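Undergrad: Got a sequence here, can you build the structure:
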Amino acid sequence: MIMTSDKTVSGIRQADDAIAHSHGSFFGRRKGHRLRAHHADLVDHLLPRLAIDIGQSAPAIPTTLFSPQIQNMRLEIGFGGGEHLVAEALAHPHTGFIGCEPYVNGMAKILAQIEAHNIGNIRLFAGDASELLAWLPARTLARIDLIHPDPWPKRRHWKRRFVQDATIAAMSRVLTDDGEFRFVSDIDDYAAWTLAHMLRSPDFVWTAARADDWRKPWGGYTMTRYGAKATREGRKATYLIFRRSPAQ
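TA: Down below sits the predicted model:
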């Protein structure tokens, strides 16, 4: 059940104060187990061809990051093993997808899937998601997905959660009118945190009309490996969709 308490709201305010003088970052592990030889080769040779370089100026027409048939763009932040991102890219060949993931093993896994399926509509970014959002031109993205992010459960680490007032403002800037931010978490506290933050933003509207809208996955949702593990362990995920209100 999604609820916000005085304790949660108080904690939210304290965490926001702690990041008031920073962008807010996407925190994650950058290294994991040793890569297999082929995965290491993909990181060395395929990743540079797909990587977005924010050291260069953003293109005036962002879809030129992809092939000519791309009609719109989406972003997935922290794609993990890439199951959801790959499924979306295959299902929507005329949409360009940017995957942001600082964890090198996750990057290697999605590179292997891109190679295996000959996927041409994914570009990758291995850095801080907030820096990518700042680099992208305004009104660039039709949708942003954040699927099972690290909840950073300890109070002193709440400032590391991706969903903060600053990142909500950054998402608002890059989303098109009626663009969407979609969030999934099996951690009730982080779901409540996200809902509380998003509801106080004048730029977004929560689309849920009934309980099943946030209790059940949206149509076409691809379960991730982590999501399946959470289900096996008895944790129920919350599925939140927020729509960007048209700019006034």
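
Undergrad: alpha carbons only for contacts and neighbour counts from here, please
TA: Will do.

Undergrad: just checking, what's the longest strand in the chain?
TA: Counting residues, the longest strand in the chain under DSSP state E turns out to be strand 175-185.

Undergrad: next structured bit after the helix or strand harbouring residue 195?
TA: Element membership of residue 195 [criterion: DSSP states H and E] is helix 188-199. Sequence order places strand 204-206 as the next helix or strand after helix 188-199, per DSSP H and E.

Undergrad: Packing partners of that following strand?
TA: The contact analysis (3 or more Cα pairs under 8 Å, 6 or more residues apart in numbering; DSSP states H and E) places strand 204-206 against helix 188-199, strand 238-244.

Undergrad: Quick one: list the elements packing against the shortest one.
TA: To tie it back to what came earlier, the one meant is strand 238-244. Strand 238-244 packs on strand 175-185, helix 188-199, strand 204-206, helix 212-215, going by 3+ Cα pairs under 8 Å, 6+ apart.

Undergrad: got the residue ranges for the strands in the chain?
TA: All strands of the chain, identified by DSSP E, fall at 72-77, 95-100, 122-125, 141-147, 175-185, 204-206, 238-244.

Undergrad: can you list those strands in a markdown table and add distance to residue 38 and mean neighbour count?
TA: Listed next are the strands of the chain as a markdown table, based on distance: least, Cα to Cα, whole Å; neighbours: other Cα atoms under 10 Å:
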| stretch | distance to residue 38 | mean neighbour count |
| --- | --- | --- |
| strand 72-77 | 25 | 22 |
| strand 95-100 | 21 | 26 |
| strand 122-125 | 18 | 22 |
| strand 141-147 | 27 | 22 |
| strand 175-185 | 31 | 22 |
| strand 204-206 | 43 | 18 |
| strand 238-244 | 35 | 22 |
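
Undergrad: Determine which of these approaches residue 225 most closely.
TA: Taking Cα to Cα, strand 141-147 is the member of those nearest to residue 225, at 11.1 Å.

Undergrad: ok, and what's touching the closest one?
TA: 72-79, 171, 174-176, 178-185 (Cα atoms under 8 Å, 6 or more residues apart in numbering).

Undergrad: go with 6 Å
TA: Contacts with strand 141-147, where a contact means Cα atoms under 6 Å, 6 or more residues apart in numbering, come from 73-77, 174-176, 179-184.

Undergrad: got these as TSV, with distance to residue 191 columns?
TA: What follows is the contacts of strand 141-147, written out as TSV (distance: Cα to Cα, whole Å):
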residue	distance to residue 191
73	25
74	22
75	20
76	18
77	16
174	23
175	21
176	24
179	20
180	17
181	13
182	12
183	8
184	8
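
Undergrad: re the thing from before, tell me which of the helices and strands packed on strand 204-206 sits nearest to residue 49.
TA: strand 238-244 (31.9 Å).

Undergrad: and for comparison, fold this next one:
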Amino acid sequence: MNEHDSGWSAEEDDPELPGVKRRKQDQSDDFSILSYSRSHLHRRCKLVIQDTGRCFFDIQRELSKSLQPRRSVLPKLPPEIWIKIFSYITSGRQYPFMIRAPLVCKQWYNLCLSPCLWTTVRVPYGGYYWMSRTDDFLIWLAKHRLAPCKEIDLTGWDITSRGIKVLTENCPKLQVINVSYCTKLSKDVAAYFTANCPYITTLDFSHTCNDLVSVIPMTMIIECYNAQLLSLNLSGNLMHGFHRVIDAIC
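TA: The predicted model follows:
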């Protein structure tokens, strides 16, 4: 019994599939499997077989393969090339790339530990990692990533002297430090710098707090670093007895 004898037609049996049209007699035998989803194939098995003349299960197998997520194969490059690529990506900012990249594969995990990728550390304004700029995050970075760090920008971080203490203890190579707008720091920060970081040349204490930018901490810093200190930014703070700091410089 054919289609006309039984009174059945694909057009009448398939009203809910506006994107699937019956093949005309003069159409080619080409058939796009991707025009059907899995549910379409299950519900319209007769239609698919009639249109293509192929086994339903073969079509379903091909469709399943096409719908599977494809893993891109990483190119086989020397580690030096990968390091160059990572350095270009992270120039000016490490995040979020340096946090997500180690999760890709073991090779990338090991590459992200390269010291040359952590000599300069900045977290750009905005985003998830900007919201996580706390003592705990800084302490984790200091203990696990920042040993080779020479320059770090902590502008606006919600940190206290506890985070700075761990940072200076684990990063003795620090030369440039920016803690501007870190308003919860105390005068103990100056003692942490002078005790643990002998190579400091640039300090930015702008818009911090009067306790940190006072005569005793600043005199301690100036006397410790002396001629090697190239820049000391104290703008945006109220300071009493500034003449004593000038005397220490002279």
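
Undergrad: Now the TM-score, please.
TA: Remark: TM-score between the superposed chains equals 0.32 [TM-score structural alignment, normalised by the length of the first structure]; 115 aligned residues with a Cα RMSD of 4.8 Å.

Undergrad: hmm, back to that, would you mind pulling up the elements that the longest strand of the first structure packs against?
TA: strand 141-147, strand 238-244 (3 or more Cα pairs under 6 Å, 6 or more residues apart in numbering; DSSP states H and E).

Undergrad: quick check: angle from it to strand 238-244?
TA: Orientation check (axes from the mean of the first three to the mean of the last three Cα atoms, to 10 degrees): strand 175-185 of the first structure against strand 238-244 gives 170 degrees.

Undergrad: from what I can see residue 179 of the first structure touches residue 242, true?
TA: No - the criterion here is Cα atoms under 6 Å, and residue 179 of the first structure misses it with residue 242 at 8.4 Å.

Undergrad: that older thread, let's have the helices and strands packed on strand 204-206 of the first structure in a markdown table, adding distance to residue 9 of the first structure.
TA: Output for these, formatted as a markdown table (distance: least, Cα to Cα, whole Å):
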| stretch | distance to residue 9 of the first structure |
| --- | --- |
| helix 188-199 | 7 |
| strand 238-244 | 18 |
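
Undergrad: out of those, which comes closest to residue 115 of the first structure?
TA: strand 238-244 (30.2 Å).

Undergrad: Report the next helix or strand after the strand or helix carrying residue 58 of the second structure in sequence order.
TA: Assigned by DSSP H and E, residue 58 of the second structure belongs to helix 56-67. Where DSSP H and E defines the elements, the next helix or strand beyond helix 56-67 of the second structure is helix 79-89.

Undergrad: Now tell me what touches the following helix or strand past that following helix from outside.
TA: Tracing the chain past helix 79-89 of the second structure, the next element assigned as helix or strand by DSSP H and E is helix 97-100. For helix 97-100 of the second structure, there are no surrounding residues in contact (Cα under 6 Å, 6+ apart).

Undergrad: returning to that earlier point: can I get the helices and strands packed on strand 238-244 of the first structure in a markdown table with distance to residue 98 of the first structure?
TA: Below are those laid out as a markdown table (distance: least, Cα to Cα, whole Å):
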| stretch | distance to residue 98 of the first structure |
| --- | --- |
| strand 175-185 | 14 |
| helix 188-199 | 22 |
| strand 204-206 | 22 |
| helix 212-215 | 25 |
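
Undergrad: count of neighbours near residue 232 of the first structure?
TA: Neighbourhood size, residue 232 of the first structure [other Cα atoms under 10 Å]: 10.

Undergrad: swap in residue 204 of the second structure?
TA: Residue 204 of the second structure - counted by other Cα under 10 Å - has 20 other residues nearby.

Undergrad: go on, residue 86 of the first structure?
TA: 23.

Undergrad: Can you tell me how far it is from residue 117 of the first structure?
TA: 9 Å (Cα to Cα, to the nearest Å).

Undergrad: swap in residue 125 of the first structure?
TA: Residue 125 of the first structure is 20 Å from residue 117 of the first structure, by Cα to Cα.

Undergrad: before we move on, what about residue 228 of the first structure?
TA: Following Cα to Cα, the distance that separates residue 228 of the first structure from residue 117 of the first structure is 23 Å.

Undergrad: From the contacts of strand 141-147 of the first structure, pick the one nearest residue 10 of the first structure.
TA: When those are compared against residue 10 of the first structure (criterion: Cα to Cα), the nearest one is residue 183, at 22.1 Å.

Undergrad: right, and that closest one touches residue 238 too?
TA: No - shown here, residue 183 of the first structure and residue 238 do not form a contact pair, counting by Cα under 6 Å, at 8.0 Å.

Undergrad: which neighbours do the two share?
TA: By Cα under 6 Å, 6+ apart, no residue touches both residue 183 of the first structure and residue 238.

Undergrad: Would you mind listing the residues in contact with residue 164 of the second structure?
TA: Residue 164 of the second structure sits next to no residue when contact means Cα under 6 Å, 6+ apart.

Undergrad: Can you tell me the element it falls in?
TA: helix 161-170.

Undergrad: who's in contact with residue 39 of the first structure?
TA: Counted by Cα under 6 Å, 6+ apart, residue 39 of the first structure has contacts residue 108.

Undergrad: and it, how far is that from residue 124 of the first structure?
TA: Taking Cα to Cα, one finds residue 39 of the first structure at 15 Å from residue 124 of the first structure.

Undergrad: Kindly report the same for residue 166 of the first structure.
TA: In terms of Cα to Cα, residue 166 of the first structure sits 23 Å off from residue 124 of the first structure.

Undergrad: swap in residue 198 of the first structure?
TA: From residue 198 of the first structure to residue 124 of the first structure the distance is 26 Å (Cα to Cα).

Undergrad: do residue 213 of the first structure as well
TA: Computed with Cα to Cα, the distance linking residue 213 of the first structure and residue 124 of the first structure is 30 Å.

Undergrad: do the same with residue 228 of the first structure
TA: 24 Å.

Undergrad: And residue 107 of the first structure, by the same measure?
TA: For residue 107 of the first structure relative to residue 124 of the first structure (Cα to Cα), the value is 8 Å.
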